[in-house]
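Chemist: Below are the sequence and a predicted model; questions follow.
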Amino acid sequence: MIRFAKGLLGPLLLGAAVALAGCSKGPEQVLYLYNWSEYMPQEVLDAFREETGIRVAYTTYDSNEAMYARLRLLDESNAYDLAVPSTYYVNKMRNEGLLQPVDKSKLTRFANLDPQLLNQGFDPENQYSVPYLWGSTGMAVNGAAVSTDGVTKWADLWDPKYKGRVLLTNDVREVFHIGLRVLGYSGNSTSEEEIAAAYEKLRELMPSVRAFNSDAPRMPYLEGEADIGLIWNGEAVMAQEELPELAYVYPEEGAVIWVDNFVIPKNARNVEAAHKFIDFVLQPEVAAQISEEIGYATPNLPARELLPPEVRENRTSYPTEEDLENAEFQSDVGEALLVYERYWELLKAGH
């Protein structure tokens, strides 16, 4: 999968090698990065080390909940320097004192970011976060196994013909989003009555569910285990390289829209390196390489101009306004998250 599609990082690596030639070696610096699975090309980590001499120790998670739980337990002896929570978790972690402010004076390329994705409600003035990638959670339909005709809504997942062939992500908010939206409620509902109703609706879907997967949700489709269900748009792009018949659908009830952001945990050991890495990724050439490699949309405006037309114009990665009609950004639901989690455990336990 990893490739130098346009050789965007080649000049960076060459320049870094020249700059570092003859430098004396001191103690190795390490940046501890905690990120989603399959969410950072290895070339980027290698190029950063070549340019700065800082090695990236890379650890992954498969859900915001897992990331949050781990960061709460760590102290300065084993803390991470960077993490990449999704939209509403930035707000949650900020409010709980789990993050430290980002020093934007150390980010020479912050102006590259799309203003429409900055200064959002989950982090006013981006005091604690810097957008990394943004995307959507929609529906995958394997056209090689089932007809894609007429599949336009979340409600289509409940069709009995898909029994045992539906995939869901292992994400409480995304799964409850579809239950809530099918019932006409907001995916950000804080009403226990509405969340309970979504739970009952999702219970009806469970006989059709083959698996929950947030490690690599494209794989059950590629391996023939699932024919329809949830998928992140970047995973759909990667899947389409091997399975062109896989369709990505923006459901009529509204897709989930999210922004994944760099944040610096409060106990970070190498804050200077964290800022250097963020600024490195904000280079247009690097941001374009990341978007092209893993299929998600970059918030970096100059980077978009570097993308090949077939990438920049791919609606799976870069949706139209029509695609996003009725779509919702996930927001912090406060104490209602405990309600979601209680019903989530019941749902997964088959109750």
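Modeler: The structure has been received and is ready for your questions.
Chemist: From here on, just use CA atoms for contacts and neighbour counts.
Modeler: Noted.
Chemist: residues contacting the closest residue in space to N270 that isn't next to it in sequence?
Modeler: In space, and not counting its chain neighbours, N270 is closest to D81: 5.9 Å by C-alpha to C-alpha, 6 or more residues apart in numbering. Contacts of D81 were listed using C-alpha atoms under 8 Å, 6 or more residues apart in numbering, and they are 31-34, 264-265, 267-271, 273-274.
Chemist: at 10 Å what do you get?
Modeler: 30-34, 57, 262-275 (C-alpha atoms under 10 Å, 6 or more residues apart in numbering).
Chemist: Quick one: the helices in the stretch 151-300 of the chain, in order.
Modeler: Listed in chain order, the helices found in the stretch 151-300 of the chain under DSSP state H, counting those that start in this stretch are 172-182, 192-205, 219-222, 233-242, 271-281, 284-294.
Chemist: want to compare, so here's the second one:
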Amino acid sequence: MPAARPDLRRFFQVLPIGLLLAFAAALPLRAQPVLNVFNWADYIDPAALERFQRESGIRVRYDVYDSLETLEGRLSAGRSGFDIVVPTSEPSFARLVRAGALRPLETARLPNLAQLDQALMARVAQVDPGNRHGVIYLWGTVGLGMRQDRIRALAPDAPLDSLALLLNPENARRLAGCGIAVMDSATDVLPSILRFLGRSPDSADAADLRAAEAALLAIRPHLRSIPGSAAIVDALASGEICLALTYSGDVIQAAGRAREAGRPFQITYAAPREGAQLWFDMLAIPADAPNPEAAHAFIDFLLRPDVMAGITNQVRYPNAVPASRPLLRPEVAEDPSIYPSAEAFSRAFLAGTPAPAAERVRARLWARFKAGR
């Protein structure tokens, strides 16, 4: 440290100690940087947050949501105050990219981009050319969570690997007593229904959408609820329901909670043999993020194989960092409901983003389904 100038040394030598302390207290202190994260609930390893704060000196302020509608609403209002958001590739991330609501990534700040699975990144490049605005955080499929014991007792001839288990009205009627739920997300349910019916998951054709609506209304009287995904996790884990159409990771989390609670039943996940909807949740930086430097540091930290392995071990969703696989617990790495087989993955589809007019039609369809009319 450079020596103090003589006149300043003399000043501090004669200044009364009380005034000296008051003078020091009045000096501006460098504030600790803060990173504001907006992510899905129960979707990170708490140890990763603690480690990032310890290593970087950046404090993390963490907020959660349980629907893409909530995320998009906060961002569309502007000045959200968030530095990191985690939108699903289709449709939310795609819409945010088109709207200019996301900041282009500074790749020089992200040396761990090299860790990403380029085949998976190529899939999301369809909506983000050059992968300029986001990287894959976690991914999964949409399918069926179930208690096979209850289902076999009530509908022994029903297929366990097909959406017919849910969408055949006779099957739904037989299973109504043990509880059926469909997650409250038109974005993630309608493409699966259309695929089951042999229609394009991206269809805006009026006849196709009427067919999807008819299929949903046919089982509506037999549903116990149409909740958010977090509520489905709780309902499956507690035994309140025996069948749910939801995200793969929600089912796996529910199975883990049931085991930890000593429940006398097993919860399993099935990707529909008709083809499961594939989705990717993206790490992205809002265009008006107050601390983009910290956001880049956080993204690069999360892409480290050991960090990402800890997250997948914790939340039971697959990640896009191949070097993390050897670091996963065997029961996670070898679970086909977490990492689908090559055959199941080949049947999976990635839904597109409907045009605004089609989106409005789907929203009205979904409102009628929820209302049961």
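Modeler: Yes, it's here. Just so you know, these numbers come straight off a predicted model, no measurement behind them.
Chemist: closest one to V141 of the first structure among the helices of the stretch 151-300 of the first structure?
Modeler: Closest of those to V141 of the first structure is helix 219-222, at 8.5 Å (criterion: C-alpha to C-alpha).
Chemist: Once you drop chain neighbours, what's closest to the residue nearest in space to the middle of the second structure?
Modeler: Nearest to the mean C-alpha position of the second structure, counting by C-alpha atoms, centre = their mean, stands D281 at 5.0 Å. Closest residue in space to D281 of the second structure, ignoring its immediate chain neighbours: T88 at 4.2 Å, by C-alpha to C-alpha, 6+ apart.
Chemist: so how far is L13 of the first structure from the alignment partner in the first structure of that neighbour?
Modeler: With TM-score structural alignment as the criterion, T88 of the second structure lines up with S86 in the first structure. Going from S86 of the first structure to L13 of the first structure by C-alpha to C-alpha, to the nearest Å gives 30 Å.
Chemist: Between the two, which has more neighbouring residues?
Modeler: S86 (23 against 19; other C-alpha atoms under 10 Å).
Chemist: thought that one was touching N261?
Modeler: Yes: distance between S86 of the first structure and N261: 6.3 Å, which falls inside the contact criterion (C-alpha atoms under 10 Å).
Chemist: What are the boundaries of the strands in the second structure?
Modeler: Secondary structure of the second structure (DSSP state E): strands at 34-40, 59-65, 84-85, 135-146, 180-182, 243-247, 268-270, 277-283, 349-350.
Chemist: Name the surrounding residues that touch the fifth one.
Modeler: With contact meaning C-alpha under 10 Å, 6+ apart, strand 180-182 of the second structure is reached by 144-146, 166, 172-173, 189, 216, 219-220, 222-229, 231-232, 235-236, 240-246, 370.
Chemist: For M67 of the first structure, which non-adjacent residue is closest in space?
Modeler: Y61 (6.2 Å).
Chemist: And the one you found? What does it align with in the second structure?
Modeler: Under TM-score structural alignment, Y61 of the first structure pairs with Y65 in the second structure.
Chemist: Any figure for the gap between that match and Q115 of the second structure?
Modeler: If you measure Y65 of the second structure against Q115 of the second structure using C-alpha to C-alpha, the figure is 28 Å.
Chemist: same thing with E72 of the second structure?
Modeler: Where Q115 of the second structure is concerned, E72 of the second structure sits at a distance of 29 Å (C-alpha to C-alpha).
Chemist: Next: V124 of the second structure.
Modeler: V124 of the second structure sits 16 Å away from Q115 of the second structure when distances are taken as C-alpha to C-alpha.
Chemist: So the two - more neighbours on which side?
Modeler: V124 (24 against 16).
Chemist: Tell me how many other residues surround R109 of the second structure.
Modeler: Neighbours of R109 of the second structure using other C-alpha under 10 Å come to 13.
Chemist: What's it aligned with over in the first structure?
Modeler: With TM-score structural alignment as the criterion, R109 of the second structure pairs with K106.
Chemist: show me what contacts the aligned partner of L245 of the second structure in the first structure?
Modeler: Aligned by TM-score structural alignment, L245 of the second structure pairs with L230 of the first structure. Residues near L230 of the first structure by C-alpha under 10 Å, 6+ apart: 137-141, 154, 157, 166-170, 174-175, 178, 212-214, 217-218, 236, 248-249.
Chemist: how about 7 Å then?
Modeler: The neighbours of L230 of the first structure, taking C-alpha atoms under 7 Å, 6 or more residues apart in numbering as the test, are 137-140, 167-169.
Chemist: Report the buried members of these.
Modeler: 137-140, 167-169 (16 or more other C-alpha atoms under 10 Å).
Chemist: List the residues that contact P220 of the first structure.
Modeler: Per C-alpha under 7 Å, 6+ apart, neighbours of P220 of the first structure: A226.
Chemist: counterpart of it in the second structure?
Modeler: P220 of the first structure maps onto A235 in the second structure, by TM-score structural alignment.
Chemist: now swap in R210 of the first structure and tell me
Modeler: Aligned partner of R210 of the first structure by TM-score structural alignment: R224.
Chemist: shouldn't its match be in contact with L175?
Modeler: No: using C-alpha atoms under 7 Å, R224 of the second structure is not in contact with L175; the gap is 10.4 Å.
Chemist: More neighbours: which of those two?
Modeler: The neighbour comparison of R224 of the second structure against L175 (other C-alpha under 10 Å) goes to L175, with 24 against 16.
Chemist: Could you find the closest non-adjacent residue to the equivalent of that one over in the first structure?
Modeler: Alignment note (TM-score structural alignment): L175 of the second structure maps to Y162 of the first structure. With C-alpha to C-alpha, 6+ apart as the criterion, Y162 of the first structure has its nearest non-adjacent residue at 6.1 Å, and that residue is S208.
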